[in-house]
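In: With the sequence up front, the predicted model follows.
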Amino acid sequence: MAIKRYYATKDNTITNAFKSSLSRRGVSGNMGQSDILETFSIYAQVSSSTGLSSELSRILIEFDTVSINSDRTAGVIPASGSVNFFLKMYDAEHTQTTPKDYTLLVQPISQSWNEGLGLDMEEYSDEDASNYISASSGVPWAENSGRATASIETVVKELLTAGTFTLTDAAGTSTTYGFVTGVNVSANTTAYTPGTTVNIGIDGMAGGDAGATADQIIARINAGTNIGFTASKTGNNVLVTQNTAGTVGNKTNAQDSGMGSFVVNNFTGGANVQGGSYVDIPEYTFTQSFDTGFENLEVDVSHLVEDWIKGPSNNGLNNFGFGVRLTGSDETATNSFYTKMFFARGSQFFHKRPVIEARWDDSKKDNRSDFFLSSSLVPASDNLMNLYLYNVVRGQLTDIPAIGTGSILVSIYSGSTTPTGAKLFLPEGGGVAADDDLNITGSHVETGIYSCSFAYASSSITTIFDVWHSGSVEYHTGSAIKVQTFNSQNYNFDQRYVSKVTNLRPTYSRDEKVRFRLYTRQKDWSPTIYTVANNKIETSIVDNAYYRFTRVSDDLDVIPFGTGSLNHTRLSYDASGSYFDLEMNMFDVDTVYELSFSYLINGSYVNQPERFRFRVE
């Protein structure tokens, strides 16, 4: 399985557009339960003493990255760097105008927000939060760069008194700090809990230097666990900055009287904003251009999703979802872009709901039944053959205890029905470190699966066996491998195939994870007498085969061919032929689907004519 979809957990449209009277804006309107999401700009619908009006609509949408991380822990999706995440939103056709030649901007939202219970997208009469001015009830959108700060004007050690001062964070938690003698400055980095009284040791502090006082105040403040502000140095003074943006950070601080020239100022400068609060930095900014205006949105947001999974404690971000809107230049243009609509998470159309789609290449090319002698006719990379070990214990893939996720050794032997004689010498390449080595170093692929890669050059030995071991302990002996040879042709070979899904069922459940098995043979294949007499039908391995699923009723691409750099719908193959795994929860119930294939042949993707239908119930 190399594709998995995660569905939105909440979404909303927020707007400052005028209501039908053109006298009041719908800034308090909520559309969190609508089955449509909408973004637009309207220019000059109203003229006033302040000039021509501008009206905007923006989209908020959030996904559960905890479940993504849980799937990674469980081995369902690969580690960071081996999987890509795409935000996909689907165009909703409508009877109003649709703009063209515009660009949509996707950025992370910087604060928590509520979906709300509103529906009205015409008069914006359902007042709830979130909306254009509030992230949640009573909580305005905070200007991300507008964080409140408080300055502490310090004095030299000799002028410090025994008084205390109190700082209050954006959540209203007050922490009191007091200078004390008898406590060394080394204790100022000891952790503490917000909302308590904290000592600032001054023993060992340099005298005659207000900057030294500032250093110790900063060390003490920043030692707090989950403290709501951060201290830094500015000149000889201290600047304390609220971690939470917005006016909520404008708090009153306090200090004892009689502290002389030592002054603690209040938190000021926190600002709010309308239209949502976003992390506006290049590494988390994604754009897509729309030419006709009817395109779907599909952007690679891998870096952002990975940082959401990390979280702020691991140099990542809090996940508050995506904001989707027109770029700044389009929003402020002296023309309108009205209106782009997408289906929301509550849409009745299952395959149009917004998703984060995880894509990765999990294809495994096991050459046990497609093994070739090294040849100068092919590139060096194609001379490397791959073999796999599948450690199945009581029906479950299980890591070998002594190997775990480490490396494993593989040796090659000659023989007819069992391995005989000594290990065969192997040429350098793949997991073989040097010419004439006797061992291949294999690796752990995933739970219970190990692989090795090597070239084979002994033309006189055409039946070989692979023995998997670690020193003197042998774990597995593979079945006999028939060594084939690469041969050139005297004519331009027409590669056409007959394809069949050998284990296709008429119906499936959405709760299943299914392995589809594909049999392929050349179209003009002529079996030999031996083949006819053999009960095992030969299969022709297509090295790069891809699958696609469409909905029969309207030919909608439910899972398109995943070719290109990601190869996320490429089939694996082993001794039994080609296959792929898929979770059936990506399909809607009571619907008929069609499976088809495309093969990479001579540098071109060739869609195969066969179609395989099934129903999901």
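Out: Ah, there it is.
In: rest of the way, CA atoms for contacts and neighbours
Out: Noted.
In: For stretch 83-93, list every residue counted as buried.
Out: 83-92 (16 or more other Cα atoms under 10 Å).
In: Are we agreed that Glu306 is in a helix?
Out: Yes: judged by DSSP: H, G, I helix; E, B strand; the rest coil, Glu306 forms part of a helix.
In: just checking, it touches Ala79?
Out: No: assessed by Cα atoms under 8 Å, Glu306 is found out of contact with Ala79, at 9.9 Å.
In: okay, the two: which has more neighbours?
Out: Applying other Cα atoms under 10 Å to Glu306 and Ala79 shows that Glu306 carries more neighbours, namely 21 against 12.
In: got the contact list for that one?
Out: Residues near Glu306 by Cα atoms under 8 Å, 6 or more residues apart in numbering: 80, 316.
In: Could you pull up the contacting residues of Arg58?
Out: With contact taken as Cα under 8 Å, 6+ apart, Arg58 is in contact with 13-15, 38-40, 275, 323-326.
In: From Ser20, how far off is the residue positioned nearest the centre of the chain?
Out: For the chain, the residue sitting closest to the mean C-alpha position, by Cα atoms, centre = their mean, is Phe85 at 3.7 Å. Distance of Phe85 to Ser20, given as Cα to Cα, to the nearest Å: 40 Å.
In: Alongside the first one, take a look at this:
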Amino acid sequence: MHYFIYATQDAWISSGSSHVDGTSFTDQNVGQDEILELKKTFWNKAFDYQTRVLVSFAGSEFTEVSQSIHNGHIVNPKFNLRLYEAEGTQDLTTEYKLAAFPVSESWEEGVGKFGDDPKVTNGVSWDNINYYPGNSAITWSQAGGGVRQNEKGGTVITGSGNEVSQSFSYESPDINMDVTDIVNNWLGGTNKNYGFLLRFSGSQETDNTTFGQLKFFSKQTNTIYSPKLEVKWDDHKPCTGSNTGSLLQMTSSGEVDYTLYMKGLKESYKENDKIKFRVMPRKRYIQKTFSTSAQTVTGSYIPEGSGSYSIVDLATGETTVPFSPYTSMSCDSTSNYFIQWMNTFQPNRAYKIVYRIKYRDGQEILYDDGFEFNVRS
């Protein structure tokens, strides 16, 4: 299964100031911006200042996954941090590297936007984790031990299992970073879950040879492109032995033409439903036979390792759940099936299921036959 945990907080923080009026950005909060900016700014052909991105997933969905792992319902999950490029990315070096660290203390998303005049300081910034006017600023800690001693720009935990990275070379800036080690440290109690800090890696953050003004969708966009923590695990039940009951295995030689049909597919599902989608193969053309006795029909099943599924957002055509080793189809004595948690999808949108069957002769056939559903809040 692929399951997405959506960000509960995000913001970007800046170490610079305006060259027009001298306004400092270091205590400014922009937690309500629809775009997260991860960039390096240059002045007179030399590096001037950098920004960083903070994103947290410490909500009820993360708690549910944590409990499912503890209870043994989710086994050996993988976690990927996903951010999606927004329009406006520019001045990007063809090769660069981004790094992510676990944040070491709590922070406030805040209520500001970059265009606010006067600027807003309520919430996280380069200098502070929070600063409400009329109160003393709460600065980032300068803790010891395994914590990077950033006086400003966010304190993070370093060391083995606490730094991950993604290298880019002539490719989309979309972030798809394996953060399994960091999340496992949260789940195991080694660290507390205060989210991730993203930055250019190492010396690339301040050198004069790496360029980039990256823009990503934030949680404020309310689109399918908001930041996600993707959870992947193999939950399928093998299509072998007693699992298949009296079902007959479909012919997978590639010489027989099959169609797929779904049993009990509904027009819409509630956001918090956990649905078992059932699908069965059927020969497209059935040879007629004549008999003087009553006949029974025995269903068929897609053999182990041959069938998988994908789920596509209808409005955008974007693949939400891709074909992968984590989308293999299961089987019981009734039919093939897969289970999907509906709160992985944005509500009040339409989706479709696409199936793929691999045949022994090397064919891979996609079945895109209008298997559509809505998720409602």
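Out: Good, I have the coordinates. Because the structure is a prediction, the values reported are computed rather than measured.
In: What does the superposition give as a TM-score?
Out: The TM-score (TM-score structural alignment, normalised by the length of the second structure) is 0.84; 369 aligned residues with a Cα RMSD of 3.4 Å.
In: one step back: which of the contacts of Arg58 of the first structure has the most neighbours?
Out: Among these, the one with the most neighbours (other Cα under 10 Å) is Ile14, at 32 neighbours.
In: What is the mean deviation of the helix or strand that contains it from its aligned residues in the second structure?
Out: Assigned by DSSP states H and E, Ile14 of the first structure belongs to strand 3-15. Here strand 3-15 of the first structure, set against the second structure after superposition, deviates by a mean of 1.4 Å using mean Cα distance after the TM-score superposition for the first structure.
In: list the buried ones in that strand?
Out: 3-6, 8, 10-15.
In: again with stretch 250-260 of the second structure
Out: By neighbour count with 16+ other Cα under 10 Å, stretch 250-260 of the second structure contains the buried residues 250-252, 258.
In: can you check stretch 197-211 of the second structure too?
Out: So for stretch 197-211 of the second structure, counting by 16+ other Cα under 10 Å, buried means 197-201, 204-206, 210-211.
In: quick one: which of those residues sit in strands?
Out: Counting by DSSP state E, these place 197-200 in strands.
In: those helices in the first structure, which residues are they?
Out: For the first structure, the helices defined by DSSP state H cover 65-73, 210-222, 302-310, 328-331, 529-533.
In: Deepest in the core, which of the ones you listed is it.
Out: Each of the helices of the first structure was scored by mean neighbour count; the highest is helix 210-222, a mean of 22, by mean count of other Cα atoms under 10 Å.
In: Which part of the second structure matches that helix?
Out: The aligned range for helix 210-222 of the first structure in the second structure is empty, by TM-score structural alignment.
In: What helices and strands are in contact with that helix?
Out: Secondary-structure packing of helix 210-222 of the first structure (3 or more Cα pairs under 8 Å, 6 or more residues apart in numbering; DSSP states H and E): strand 197-203, strand 229-234, strand 237-242.
In: and the direction of it versus that of strand 229-234, what angle?
Out: Per axes from the mean of the first three to the mean of the last three Cα atoms, to 10 degrees, the angle that helix 210-222 of the first structure makes with strand 229-234 is 160 degrees.
In: which stretches of the stretch 1-150 of the first structure form strands?
Out: Counting by DSSP state E, counting those that start in this stretch, residue ranges of the strands within the stretch 1-150 of the first structure are 3-15, 36-48, 51-63, 84-89, 102-108, 134-136, 139-140, 149-153.
In: That should have said the stretch 151-300 of the first structure, apologies.
Out: 164-168, 174-184, 197-203, 229-234, 237-242, 254-255, 263-264, 286-290, 297-300.
In: Out of these, which gets nearest to Thr103 of the first structure?
Out: Thr103 of the first structure lies closest to strand 286-290 among the strands of the stretch 151-300 of the first structure, at 4.3 Å (Cα to Cα).
In: what range in the second structure matches that closest one?
Out: By TM-score structural alignment, strand 286-290 of the first structure lines up with residues 164-168 in the second structure.
In: With stretch 573-581 of the first structure instead?
Out: Using TM-score structural alignment, the residues of the second structure aligned to stretch 573-581 of the first structure are 331-339.
In: and what of stretch 178-196 of the first structure?
Out: Under TM-score structural alignment, stretch 178-196 of the first structure corresponds to no residues of the second structure.
In: which one in the second structure is aligned with Thr339 of the first structure?
Out: So Thr339 of the first structure corresponds to Gln213, using TM-score structural alignment.
In: who are the neighbours in contact with Asp120 of the first structure?
Out: Shown in contact with Asp120 of the first structure (Cα under 8 Å, 6+ apart): 29-31, 34, 126.
In: just Asp10 of the second structure next, same as before
Out: So Asp10 of the second structure contacts 31, 53-56, 109, 218-219 (Cα under 8 Å, 6+ apart).
In: ok, now which ones touch Thr26 of the second structure?
Out: Thr26 of the second structure makes contact with 13-17, 125-127, according to Cα under 8 Å, 6+ apart.
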